[in-house]
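S.K.: kindly return the folded structure for what I paste below:
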Amino acid sequence: MGLGWFPKTPGGLERYVYDLTHTLAANHDRVELCGIDLPEVESNYPIKLTNLASANDSILQRFWSCRNNFRKTRGEKPDAINLHFALYSFPIMDILPKDVPITFNFHGPWVSESEQEVNQQKLSNFFKKWLVEKRTYQKCDRFIVLSQAFGKILHQQYEIPEEKIHVIPGGVDTQKFAPRLSAQEARSRLNFPLDRPILFTSRRLVNRVGIDKLLNAIALIKPRIPDVWLAIGGRGPLEAALQQQTKELGLENNVKFIGFLPDEDLPIAYQAADFSVMPSQAFEGFGLALVESLASGTPVICTPVGGMPEIVQQFSPELITSSRSENAIAQTLEDALLGKINIPSRSECRDYTTTNFNWDKIAQQVRTVLLSK
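M.R.: Next up, the predicted model:
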């Protein structure tokens, strides 16, 4: 049970579920994916897609549709059940077969993330955490988290016993994200500057991702690196405010908002950059963009938030900022761009990723947990 459909809904959870299900199917597992707004596919598609509801309906309508449509479409009993989003798992929990193990992939604290992005009423938060999240988790046999940081949240905030929690990092499609172009070729394809130091970040433009801090950091290093250029991919509710901030900081010649990047252009954008940047301020359970960038051969600068340090610490610890602050981000950016710290090569970035985050390897680890008794 997932959420939406990647790439129509380009979220981290959707991408994870898409890659996991397709990797399992490629290894000859029979996989059914249930979710919201799933497309119609041809009969020879590698996985079975079961659409349960429309995202345009109210929450109560989605609940009702999920429950009814799930019940109507049941066939033979599965060997394992893997849930990824509490809101759409909650209506079907009592319909699931009692003798099949249920594994929940915890992608983050839904309530806390909602509070970061929009102003939620206390009643809404109570409904999400206590009536949906906690009741769903109570009926699950085991959990998968993408980092120790999120395992800690799951244990402390939701009282899940540690022995039920398995830490398995996310994976990356190392065929899709690969350093096939030179930086100059990639820049030419995207009309990026050819002769300037380039930073790239691809984020949904919301509070927790820290783009405002990154813009302030660019302003701080501009006097010493006047030709630095930042490409910001993605859209979100803060886009207009961030564009205004860019103007107020006098960064019109240093920052470009490139909007939503088609999925096929994302590997090219990573290859065009000297560094990709993840300035997150909260709730970064894994940081998929980090491994996408590294698989593409581009080193990553990140803040010490969530699971990101667990990826970068053993590989290039000097590229983790000392704090989440704009001053700390600016210091690491400047040191990296001026060559004051050790920077891993393209091949080192690539080798590290293919060794540790290849989807074939990650999917088999997940499969072992799903089928354990």
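S.K.: C-alpha only now, for contacts and for neighbours.
M.R.: Noted.
S.K.: surely residue 129 meets residue 111?
M.R.: Yes. Shown here, residue 129 and residue 111 form a contact pair, counting by Cα atoms under 8 Å, at 6.1 Å.
S.K.: which neighbours do those two share?
M.R.: Here residue 129 and residue 111 have no joint contacts, going by Cα atoms under 8 Å, 6 or more residues apart in numbering.
S.K.: as a check, name the ranges of all strands in this structure.
M.R.: Taking DSSP state E, the strands of the chain run over residues 32-36, 48-53, 81-83, 102-106, 142-145, 165-167, 198-202, 229-233, 255-259, 275-278, 300-302.
S.K.: tell me which of those sits nearest to residue 219.
M.R.: Closest approach to residue 219 among the strands of the chain (Cα to Cα): strand 255-259, 10.2 Å.
S.K.: in that closest one, what counts as buried?
M.R.: Neighbour-count burial for strand 255-259, counted by 16 or more other Cα atoms under 10 Å, picks out 255, 256, 257, 259.
S.K.: could you do stretch 239-250 as well?
M.R.: Those would be 239, 242, 243, 245, 246, for stretch 239-250 by 16+ other Cα under 10 Å.
S.K.: I'd like the distance between the fourth one and residue 256.
M.R.: Taking Cα to Cα, to the nearest Å as the measure, residue 245 falls 12 Å from residue 256.
S.K.: go on, the last one?
M.R.: Relative to residue 256, residue 246 is positioned 9 Å away (Cα to Cα).
S.K.: please generate a structure for the following sequence too, so the two can be compared:
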Amino acid sequence: MGECKLRQRCDCERDLMKIGLVSPYDYTHPGGVTEHIRQLGTWLRQLGHDVRTFAPSSRRDAEIDTPDFYRIGRVFSLPANDSVARITLSFHMARRVADILESERFDVLHFHEPFMPALPLTLLPMSHAPHVATFHAFAKSNLGYYYGRPILKQYLKHIDASIAVSPPARDFVQHYFPRLEPRVIPNGIDVERFRPGQTPIHHLRDNCVNVLFVGRLEKRKGLPDLLRAYEYLQQRVPRSRLIVVGDGPMRGKLDSFVSSHRLENVVMAGYVPDQVLPRYYSSADIACFPATGGESFGLVLLEAMAAGLPVVATEIPGYMSVVEAGTDSVTVRPKSPGELGLALTVLARDAMLRRRLGEAAQAKAQRFSWREVAVQVIEVYQEAREASRAAGDKEPEQSVHHSLPSVG
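M.R.: Sure thing, here's the model as predicted:
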């Protein structure tokens, strides 16, 4: 028995790692990739690993300004994929990065969007640790990949294993870099955080059917289509309400549309703190996500599903990798406000259908729990370490002392 316990303990010590998570994006600005990295780091720590995060940051934040976070580079805003990418363009960070790498001696570095300037592209060739790359993006095309391919191909040799968050994200990056063979591991969801039955927002719980949108107010999210669809719904189900959670560059245009079309019961909630967001899901009857494209996955769909809500979503590749029409959702063609309005009306009038779809959605969301996702990511870390050792083209690593407390 003692030998068995010793073997189990040794296995745990061998598997625990010091991991660096690298993000190109402003860590204090809300976004899907940033949230993914935050949650992944949290769950890796819960599983016993030692985690550090590298990212640019536009402001100081007590929540992230800890010894586990390295603030690297000044933030600039650039248009990208019908959105805005907040990244650092400073390449004058090599000395500091080198000092950190020498001090930390990571077992694995995990790069998110590794071909984004400038932080990932600085770290990749400097680090001698095994490297994992996760690709999050999906779009019709990428001019940076297209024109930068001759240069970016040189960075492929620094990637030991890769992940894509969905089949569309995998196909997108393979179109430009066929040598990559990413394993598809989806975004995760904290199913406990978004569980049904939480305290709703008091003034939103009445006899109205609440339709909820959560996301950045930008072109690709399809908000004008949602407002037109809601206008259709309100004419047929007067006791309905639209709740829009999020902020962004389209806020003024959306407010003007609501005013000029005299839409009633539209709540523009703006930015909502993370701890309050689950209460908005608990206040809703239907979740609606009418994006026109450019979505690789659809994390907000998972949040709604974990909350037990029926989802109305557009038939874009990233969303269709999450939902199943007729089972846990109703789907419509993108840029089709008429279809969207009809789908919302059908659900608003049929509580039994809402309940059936919502129950199926909640059951599916359990498969995306962060614990399950983190375990899959750790498997890729181990594959990267094995690939790096087999290649033999990196400096041997010094072992880092990762051990569990002694037993008995």
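S.K.: post the TM-score for the overlay when you can.
M.R.: Overlay of the two chains. TM-score (TM-score structural alignment, normalised by the length of the first structure): 0.83; 350 aligned residues with a Cα RMSD of 3.1 Å.
S.K.: now, the buried residues of stretch 239-250 of the first structure that are in helices?
M.R.: Judged by DSSP state H, these include 239, 242, 243, 245, 246 as members of helices.
S.K.: so what corresponds to the fourth one in the second structure?
M.R.: What it means is residue 245 of the first structure. When the second structure is aligned by TM-score structural alignment, residue 245 of the first structure is paired with residue 257.
S.K.: show me the contacts for the aligned partner of residue 284 of the first structure in the second structure.
M.R.: Alignment note: residue 284 of the first structure maps to residue 295 in the second structure; criterion TM-score structural alignment. Neighbouring residues of residue 295 of the second structure by Cα under 8 Å, 6+ apart: 137, 138, 139, 316, 317, 318, 319.
S.K.: adding neighbour count, write these out as a markdown table.
M.R.: Shown next, in a markdown table, are the contacts of residue 295 of the second structure (neighbours: other Cα atoms under 10 Å):
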| residue | neighbour count |
| --- | --- |
| 137 | 22 |
| 138 | 24 |
| 139 | 18 |
| 316 | 21 |
| 317 | 20 |
| 318 | 24 |
| 319 | 26 |
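S.K.: okay, those in JSON lines with distance to residue 351 of the second structure next?
M.R.: What follows is these, written out as JSON lines (distance: Cα to Cα, whole Å):
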{"residue": "137", "distance to residue 351 of the second structure": "36"}
{"residue": "138", "distance to residue 351 of the second structure": "35"}
{"residue": "139", "distance to residue 351 of the second structure": "36"}
{"residue": "316", "distance to residue 351 of the second structure": "26"}
{"residue": "317", "distance to residue 351 of the second structure": "28"}
{"residue": "318", "distance to residue 351 of the second structure": "28"}
{"residue": "319", "distance to residue 351 of the second structure": "24"}
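S.K.: so which of these sit within helices?
M.R.: The members of the contacts of residue 295 of the second structure that map onto helices under DSSP H are 317, 318, 319.
S.K.: the aligned partner of residue 11 of the first structure in the second structure and residue 25 of the second structure: what is the separation?
M.R.: Correspondence of residue 11 of the first structure to the second structure, assessed by TM-score structural alignment: residue 31. Noted for residue 31 of the second structure: a distance of 9 Å to residue 25 of the second structure, by Cα to Cα.
S.K.: likewise residue 231 of the second structure?
M.R.: For residue 231 of the second structure, the distance to residue 25 of the second structure equals 36 Å [Cα to Cα].
S.K.: same question, residue 245 of the second structure
M.R.: According to Cα to Cα, residue 245 of the second structure and residue 25 of the second structure sit 22 Å apart.
S.K.: do residue 254 of the second structure as well
M.R.: 27 Å.
S.K.: quick check: residue 27 of the second structure touching residue 57?
M.R.: Yes. Contact criterion Cα under 8 Å: residue 27 of the second structure and residue 57 qualify, at 5.3 Å.
S.K.: hmm, back to that, distance to residue 270 of the first structure added to the buried residues of strand 255-259 of the first structure, as TSV?
M.R.: Below are the buried residues of strand 255-259 of the first structure laid out as TSV (distance: Cα to Cα, whole Å):
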residue	distance to residue 270 of the first structure
255	16
256	15
257	15
259	15
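S.K.: most widely separated two among the residues you listed?
M.R.: Put simply, by Cα to Cα the two of the buried residues of strand 255-259 of the first structure set farthest apart are 255 and 259, 12.3 Å from each other.
S.K.: what do those two both touch?
M.R.: Listed as contacting both residue 255 of the first structure and residue 259 by Cα under 8 Å, 6+ apart are residue 232.
S.K.: how about the helices of the stretch 301-408 of the second structure, start to end?
M.R.: 317-320, 337-349, 351-365, 370-391 (DSSP state H, counting those that start in this stretch).
S.K.: who wins for proximity to residue 207 of the second structure among those?
M.R.: Comparing those by Cα to Cα, helix 337-349 comes nearest, at 11.7 Å.
S.K.: have a look at how far, on average, that closest one is from the first structure.
M.R.: Its aligned residues in the first structure lie a mean 1.4 Å from helix 337-349 of the second structure after superposition (mean Cα distance after the TM-score superposition for the first structure).
S.K.: taking strand 209-214 as reference, get the angle to that helix.
M.R.: 130 degrees (axes from the mean of the first three to the mean of the last three Cα atoms, to 10 degrees).
S.K.: the second structure: which residue goes with residue 270 of the first structure?
M.R.: Using TM-score structural alignment, residue 270 of the first structure pairs with residue 281 in the second structure.
S.K.: wait, doesn't its match sit right on residue 306?
M.R.: No. Applying Cα under 8 Å as the test, residue 281 of the second structure and residue 306 come out as separate, 9.4 Å apart.
S.K.: name the residues contacting each of those two.
M.R.: Here residue 281 of the second structure and residue 306 share the contacting residues residue 194, scored by Cα under 8 Å, 6+ apart.
S.K.: residue 80 of the first structure -> the second structure?
M.R.: Counting by TM-score structural alignment, the partner of residue 80 of the first structure is residue 108.
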